[in-house]
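S.K.: the following comprises the amino acid sequence and a computationally predicted model.
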Amino acid sequence: MSLAPTEKLTVKVAGYVAEAKDVVLLELRDVHDGVLPRFEPGAHIEMHLPNGLIRHYSLLNDSRETDRYVVAVGRAADGRGGSDYVHQRLAQGAQFQIGAPRNNFPLDPQAESYLFIAGGIGITPIMSMIRWCCANGRAWRLVYAARSRQRAALYEDIRLLGGANVHWHFDDERGGHLQAGDFVRDLGRGEQIYCCGPQPLMQAVQAACAGHHDGIAHFEWFSAPDTEARPAESGAFEIQLRRSGVSFMVPPDKSILEVLEENGFSIPFSCREGTCRTCETGVCSGTPEHFDYVLSAEERAAGKSMMVCVSRTSDPVLCLDL
């Protein structure tokens, strides 16, 4: 089964269990128990929650399964309401729509071996990668950090898949945070890094990778890095909407998304930070300045689409497929 990018599938919550402290595990199945679209390790789905929020969650089960999707949702104390709804209101039997699996964090099947570095709920996209490695006889090791053993999602699953390949780091037991650079410096020949977790962990791995060649490390950002320069410093420009036949000015202190919303356009969005790809919009003409964290280098160079929540242009006019 396959879905077009704009198509939605209705699923039901076939399983809902507490996985760890402040983490719940959801098993999703087609509402008619049909076959689900296939996915690749590292993929995520866009969940249209019953309260109207759109949120993205990584698929952590075996990518060969076509009868279910499994996601884990960590409760974020300072979140925007999605995780609270899942933890407080969602229950077994609930139904909602999802989009087709998308992958901003693909695993390179040609790598000789893999170093996975995960922090907290960042283990979720890594799990399908580990399952792929086990199924295909590929060498892997995992460094997994959490505040405590009780908050380590999928602890038993990881032990069963390959406990000897795992370095556990629990802050309360070790008396401090993981020093991720120690593992990056010990990188094997042909080994690639896949990292997902809190910003400090991700940035520490980025810094430790500075001496290695480009493309050796891959990151899945749950939120935009605090240290990144934001695009609000860019100047004003005009957007033309080809299909709608209208145009608007985008001032320096507003995003394209905000201007569209102010003028009555309903554009799907989730993060407003360029990390989820929900607001991706086609570009008809003009050169986008990309400030997102999801497009590949090839997609950026092609300039055929952009994330209107953060990306801009230095051209006087940008024409969008809206």
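M.R.: Structure received.
S.K.: C-alpha from now on. contacts and neighbour counts both.
M.R.: Noted.
S.K.: give the contact list for the closest residue to residue 225 other than its chain neighbours.
M.R.: Spatial nearest neighbour of residue 225, excluding adjacent residues (Cα to Cα, 6 or more residues apart in numbering): residue 199 at 6.4 Å. By Cα atoms under 8 Å, 6 or more residues apart in numbering, the residues touching residue 199 are 221, 223, 225.
S.K.: now do the SS call for the last one.
M.R.: Translated: residue 225. coil (DSSP: H, G, I helix; E, B strand; the rest coil).
S.K.: state the number of residues packed around it.
M.R.: 16 (other Cα atoms under 10 Å).
S.K.: now do residue 205
M.R.: So residue 205, with other Cα under 10 Å, has 25 neighbours.
S.K.: hmm, residue 184 and it touching each other?
M.R.: Yes. With contact defined as Cα atoms under 8 Å, residue 205 counts as touching residue 184 (7.2 Å).
S.K.: tabulate the contacts of residue 199 (CSV), appending distance to residue 74.
M.R.: CSV is the format used below for the contacts of residue 199 (distance: Cα to Cα, whole Å):
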residue, distance to residue 74
221, 15
223, 14
225, 19
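S.K.: those helices in the protein, which residues are they?
M.R.: Taking DSSP state H as the criterion, the chain carries its helices at 82-88, 123-136, 155-162, 171-174, 181-184, 199-208, 256-262, 297-302.
S.K.: single out the most deeply packed of these.
M.R.: Among those, helix 123-136 has the highest mean neighbour count (mean count of other Cα atoms under 10 Å), at a mean of 22.
S.K.: which other helices and strands does that one contact?
M.R.: In terms of contacts (3 or more Cα pairs under 8 Å, 6 or more residues apart in numbering; DSSP states H and E), helix 123-136 is packed against strand 139-146, helix 155-162, strand 191-196.
S.K.: can you rerun that using 10 Å?
M.R.: Packing contacts for helix 123-136, counted by 3 or more Cα pairs under 10 Å, 6 or more residues apart in numbering; DSSP states H and E, involve strand 54-58, strand 69-74, strand 113-119, strand 139-146, helix 155-162, strand 191-196.
S.K.: and the angle for the last one with strand 113-119?
M.R.: With axes from the mean of the first three to the mean of the last three Cα atoms, to 10 degrees as the criterion, the two stretches strand 191-196 and strand 113-119 enclose an angle of 20 degrees.
S.K.: let me know the outermost residue of this structure.
M.R.: residue 245 (33.6 Å; Cα atoms, centre = their mean).
S.K.: mutual contacts of residue 205 and residue 184, please.
M.R.: 117, 193, 217 (Cα atoms under 10 Å, 6 or more residues apart in numbering).
S.K.: another structure for you, compare them:
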Amino acid sequence: MVVTLEVSAKETVAEGVVTLTLTHPAGARLPDWTPGSHIELVLPEGTIRHYSLCGNRWDAYTYRIAVLREPLGRGGSSYVHDALRVGDRVGVGGPRNHFPLVPSEKYLFIAGGIGITPLLPKVRQAELLGADWQLLYGGRTRASMAFAEELAAAHGERVRIAPQDECGLLDLVSWLGTPRPDTKVYCCGPAPLLAAVEAACAHWPPYTLRTERFTAADRSAPVRDTPFEVELRRTGRTVTVTPEVSVLDAVRRVGAEVLSSCEQGTCGTCLTPVLQGRPDHRDSILADHERAANTCMFLCVSRSCDDRLVLDL
């Protein structure tokens, strides 16, 4: 469901980064959220973009997001920076959380650039719980790193600010140290950083590392290039999915009402329970153990390993 919220504040917090504070026009309470949640921002000209909530989760009346200007993007960030004004109204869907903070004695947080946004609420939650945590935050320059000063001032030695022009690339191997079973690692940032962190954590215990991507990961070819059937258990309908058609489009053709947004396997809007069969997971969200469970899939990009899938639709 999309609700209409008002831009009640807009602030430049770093070079190329603005924050928006969103409130209900009537002052109504907003849906609760948890660290790692994002919302879908529906701009007045119809563009839909996804942004992590980075404000105070205990403030029930405001949402805060941070938007990086992306000159090579599709225009959404430019609209936010150049055209959106305080008092304007936008549509908001969600919140949804596919990057939750799981219980742990210790946390290592790694952020690259605007990837700091989903980690801010996690840092606050870890602090509130009394967990042992540290944050490594890298970016192009110190001036481009949103919230860096407030993080350093609030948390001292727990936070390491490492601009690339001053420190070079992040020394992940040294910072991560020896694999530890009592520690969870969370990372968000550009694809090269995620790849480097995944490599550095390759010998850590399973399910230690959790990441969030802003763009879809590179996908290999599908497991199969032949048609398969999808049964919609609740309606009793069956549809054949051919190689050139997504599961999302196929089930919609037979009447399934499935919400979607990015259609790249990054936003999580089209998450659907799987009752039978093995999905060919092609999203950029699920962790390895979630893929192995085969209990859900993202219909926009994922397909099937078997001749037949049964979905809870």
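M.R.: Looks like it came in fine. Remember, predicted model here, so these are calculated numbers, not experimental data.
S.K.: how close does the aligned partner of residue 76 of the second structure in the first structure get to residue 97 of the first structure?
M.R.: Under the alignment (TM-score structural alignment), residue 76 of the second structure maps onto residue 82 of the first structure. To residue 97 of the first structure, residue 82 of the first structure is 15 Å away according to Cα to Cα, to the nearest Å.
S.K.: counterpart of residue 142 of the first structure in the second structure?
M.R.: Checking TM-score structural alignment: residue 142 of the first structure goes with residue 135.
S.K.: what do you get for residue 272 of the first structure?
M.R.: Residue 272 of the first structure maps onto residue 263 in the second structure when the alignment is built from TM-score structural alignment.
S.K.: the match of residue 76 of the second structure reaches residue 55, doesn't it?
M.R.: Yes. Using Cα atoms under 10 Å, residue 82 of the first structure is in contact with residue 55, at 6.5 Å.
S.K.: so what sits against both of the two?
M.R.: By Cα under 10 Å, 6+ apart, the residues touching both residue 82 of the first structure and residue 55 are 47, 48, 49, 270.
S.K.: the third one: neighbouring residues, count only.
M.R.: So that's residue 49 of the first structure. Neighbours of residue 49 of the first structure (other Cα under 10 Å): 18.
S.K.: that one against residue 84, yeah?
M.R.: No. Applying Cα under 10 Å as the test, residue 49 of the first structure and residue 84 come out as separate, 11.5 Å apart.
S.K.: kindly check the end-to-end length of stretch 223-230 of the second structure for me.
M.R.: Span of stretch 223-230 of the second structure from end to end, Cα to Cα: 16 Å.
S.K.: please apply the same query to stretch 162-179 of the first structure.
M.R.: 22 Å.
S.K.: what's the counterpart of residue 179 of the first structure in the second structure?
M.R.: Match for residue 179 of the first structure (TM-score structural alignment): residue 171.
S.K.: now for the closest residue to residue 68 of the second structure other than its chain neighbours, how many residues are close by?
M.R.: Excluding the flanking residues, the one nearest residue 68 of the second structure by Cα to Cα, 6+ apart is residue 17, at 4.5 Å. Residues within reach of residue 17 of the second structure, counting by other Cα under 10 Å, total 20.
S.K.: from residue 130 of the first structure, how far off is the equivalent of residue 17 of the second structure over in the first structure?
M.R.: Using TM-score structural alignment as the criterion, residue 17 of the second structure maps onto residue 23 of the first structure. In this view, residue 23 of the first structure and residue 130 of the first structure are 20 Å apart by Cα to Cα.
S.K.: wait, residue 24 of the first structure touches residue 85, no?
M.R.: No. Applying Cα under 10 Å as the test, residue 24 of the first structure and residue 85 come out as separate, 11.7 Å apart.
S.K.: wait, doesn't residue 161 of the first structure sit right on residue 130?
M.R.: Yes. Residue 161 of the first structure lies in contact with residue 130 (Cα under 10 Å); the separation is 7.9 Å.
S.K.: mind listing what the residue farthest from the centre of the first structure touches?
M.R.: Residue 245 of the first structure neighbours (Cα under 10 Å, 6+ apart): residue 322.
S.K.: ok, now how distant is it from residue 255 of the first structure?
M.R.: 20 Å.
S.K.: strands of the stretch 201-322 of the first structure, start to end?
M.R.: 217-220, 237-241, 246-250, 280-285, 288-289, 305-307, 312-313, 317-320 (DSSP state E, counting those that start in this stretch).
S.K.: for those, which one ends up most surrounded?
M.R.: strand 305-307 (a mean of 25).
S.K.: by contact count, what packs against it?
M.R.: strand 280-285, strand 288-289, helix 297-302.
S.K.: by how much does the longest strand seen in the first structure deviate from the second structure on average?
M.R.: As assigned by DSSP state E, the longest strand anywhere in the first structure is strand 8-20. Superposed on the second structure, strand 8-20 of the first structure shows a mean distance of 1.3 Å to its aligned residues (mean Cα distance after the TM-score superposition for the first structure).
S.K.: between helix 155-162 and that strand, find me the angle.
M.R.: Using the same axes, to 10 degrees: strand 8-20 of the first structure against helix 155-162 is 100 degrees.
S.K.: report the buried residues of strand 8-20 of the first structure.
M.R.: 8, 10, 11, 12, 13, 14, 16, 19, 20 (16 or more other Cα atoms under 10 Å).
S.K.: can you check stretch 98-108 of the second structure too?
M.R.: Buried positions in stretch 98-108 of the second structure, judged by neighbour count with 16+ other Cα under 10 Å: 98, 99, 101, 106, 107, 108.
S.K.: surely the first one meets residue 270?
M.R.: No. The pair formed by residue 98 of the second structure and residue 270 falls short of the contact definition of Cα under 10 Å, at 12.0 Å.
S.K.: what touches both of the two?
M.R.: With Cα under 10 Å, 6+ apart, residue 98 of the second structure and residue 270 have no common neighbours.
S.K.: contact partners for the closest residue in space to residue 218 of the first structure that isn't next to it in sequence?
M.R.: The spatial neighbour of residue 218 of the first structure that comes closest, neighbours along the chain excluded (Cα to Cα, 6+ apart), is residue 194 at 4.9 Å. Listed by Cα under 10 Å, 6+ apart, the contact set of residue 194 of the first structure reads 42, 105-108, 114-118, 125-126, 129, 142, 205, 216-220.
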